[in-house]
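Undergrad: please work out how this folds:
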Amino acid sequence: MTSRDATTRWSGDLKTGSGQTSLDSSNLGPFTVSWPARAEEPDGLTSPEELIAAAHSACLAMNLTGVLTKEGLTAEHVEVSAEVTLEQDPEGGFRISRSAVTLRAKVPDVDADRFAELARTAERTCPVSKALAGTTITLDAALED
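TA: From the prediction side, this is the model:
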C-alpha cells in the first residue's frame, strides 16, 4: 500500500523553541510549530493536533463518499470538520483526548436514519479514526436540505 512522510526539525527547548514541519510526500511546508501555538493560541502557526484534525476530516470525507458509492449513492457535497483536543494525561504528559467530528452532506435519495447509519459506518471504518482508537471520537452527522 502507500506510505506518506513528514519531517520536523526543532530548535531550542519546549517552551521557547520552535520547529519547522514539512509534508515531504506532497512537498508542502514548511509550517512553523511551537509549544505556545499548541497549548495556547495558534497565532498563525499550526500544531500536531491541527494536523490530526485535518487528517481526520479529510479521511472521513473521502471514506463517507466510498461508503455511499457502495450503496449506489452519490453526495452532492460533503463537509467534515474535526476538533481535536489536547489535555493533560493523568498518567503524565499530555494526550489527545477527543476528536469531535461534525459531518454535513447533501445526499439525494437517502433518509436521515439511513444516512446516520452510513455515516457511522464511514467513521468506524475510516483509517484515521482507527489510528485514533484510544481517543474519544464523537460524530454529529446530518443531511442538509
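Undergrad: going by C-alpha atoms from here, please, whenever you check contacts or count neighbours.
TA: Will do.
Undergrad: which residues touch the longest helix anywhere in the chain?
TA: Determined from DSSP state H, the single longest helix within the chain is helix 48-70. Identification of contacts with helix 48-70 by C-alpha atoms under 8 Å, 6 or more residues apart in numbering yields 38, 74-75, 78-86, 96, 99, 101, 118-119, 121-123, 125-129.
Undergrad: over to stretch 138-145?
TA: 98-107, 112, 115-116, 119-120, 123.
Undergrad: which among those residues end up buried?
TA: 98-107, 115-116, 119-120, 123 (16 or more other C-alpha atoms under 10 Å).
Undergrad: second chain to compare with the first, below:
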Amino acid sequence: MAALRRTASVTWSGSARQGQGTFQVGSGALVAPFTYNSRFKGDTETNPEELLLAAQAGCLTMALAAALQEKQIDPGTIETSAELDLVSHDSGGYRIPSVRVEIALSKRDWPQEKLDEALERAMDMCPICNALGGTDIQVKFSDG
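TA: Okay, the predicted model is just below:
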C-alpha cells in the first residue's frame, strides 16, 4: 500500500508572546487561530496540545473500533476524551510525560480480557500513538 500523505501548515506573525498564528490542515477542514495566551494562559483559541489530543483520541477510537470488529464485537458508540499536562524542563522548554485517555463504550457485554486485547491491538494500529513513543499513554474504560 502506498503511503498516505497528510499536510498541515501554520502561519505566525509577531513575537512568541505577542504574536498570533493560524493552524490549517491540508484538507481545509480546519482553520484555527492560536496565540501564546491560548497555549499558556487558557484563552479560548486552540493550541498545539489540543490538536495533538484530538488527533490521538480520534486515531485511537477508530483503531479500537477496527480491533473490536476483528473480534466480531460491536462496541456501539465509542466516546473518547484525552488530557495531558505540559511540564517544564531545565532547558526552558516543555515536555508531555503522559497522555490520559478515557474511553466510554455504550456496550460492555463482553469479557474485560477481550477489551484489553482489542486495546493492545488498537494501540499498535494507531499511528498517532506510535508517533508518541516515549510518552506514557494511560487508558481507562468507562460505561457510555
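Undergrad: next, the buried residues of the longest helix of structure 1.
TA: Quick answer for helix 48-70 of structure 1 (16+ other C-alpha under 10 Å): 48-50, 52-61, 63-65, 67-68.
Undergrad: one step back: need the max-distance pair from the buried ones among the contacts of stretch 138-145 of structure 1.
TA: Greatest spatial distance in those: Arg98 and Val107, 27.5 Å, computed using C-alpha to C-alpha.
Undergrad: how about the aligned partner of Arg4 of structure 1 in structure 2: what's its closest non-neighbour residue?
TA: Aligning on TM-score structural alignment places Arg4 of structure 1 opposite Arg6 in structure 2. With sequence-adjacent residues excluded and distances taken as C-alpha to C-alpha, 6 or more residues apart in numbering, Arg6 of structure 2 is closest to Gly26, at 6.7 Å.
Undergrad: isn't Thr7 of structure 2 right up against Gly28?
TA: No: counting by C-alpha atoms under 8 Å, Gly28 is not a contact partner of Thr7 of structure 2; they are 10.0 Å apart.
Undergrad: closest to the centroid, which residue in structure 1?
TA: What sits nearest the mean C-alpha location of structure 1, by C-alpha atoms, centre = their mean, is His56, with 2.2 Å.
Undergrad: and it, how far is that from Ala141 of structure 1?
TA: According to C-alpha to C-alpha, to the nearest Å, His56 of structure 1 stands 14 Å off from Ala141 of structure 1.
Undergrad: show me the contacts of stretch 138-145 of structure 1 that map onto helices.
TA: Going by DSSP H, the helices hold Ala112, Phe115, Ala116, Ala119, Arg120, Glu123 from the contacts of stretch 138-145 of structure 1.
Undergrad: mind checking what the third one lines up with in structure 2?
TA: Under the alignment (TM-score structural alignment), Ala116 of structure 1 pairs with Asp116 in structure 2.
Undergrad: how close does the residue nearest to Arg6 of structure 2 sit to Arg39 of structure 2?
TA: 22 Å.
Undergrad: same check on Ile78 of structure 2?
TA: To Arg39 of structure 2, Ile78 of structure 2 is 28 Å away according to C-alpha to C-alpha.
Undergrad: and what of Asp90 of structure 2?
TA: 20 Å.
Undergrad: compare neighbour counts for the two and give me the winner.
TA: Neighbour count, other C-alpha atoms under 10 Å: between Asp90 of structure 2 and Arg39, Arg39 has more, with 16 against 6.
Undergrad: residue in structure 1 paired with that one?
TA: Looks like Arg39 of structure 2 aligns to Arg38 there (TM-score structural alignment).
Undergrad: which of the buried ones among the contacts of stretch 138-145 of structure 1 lies closest to Gln20 of structure 1?
TA: When those are compared against Gln20 of structure 1 (criterion: C-alpha to C-alpha), the nearest one is Ser99, at 24.4 Å.
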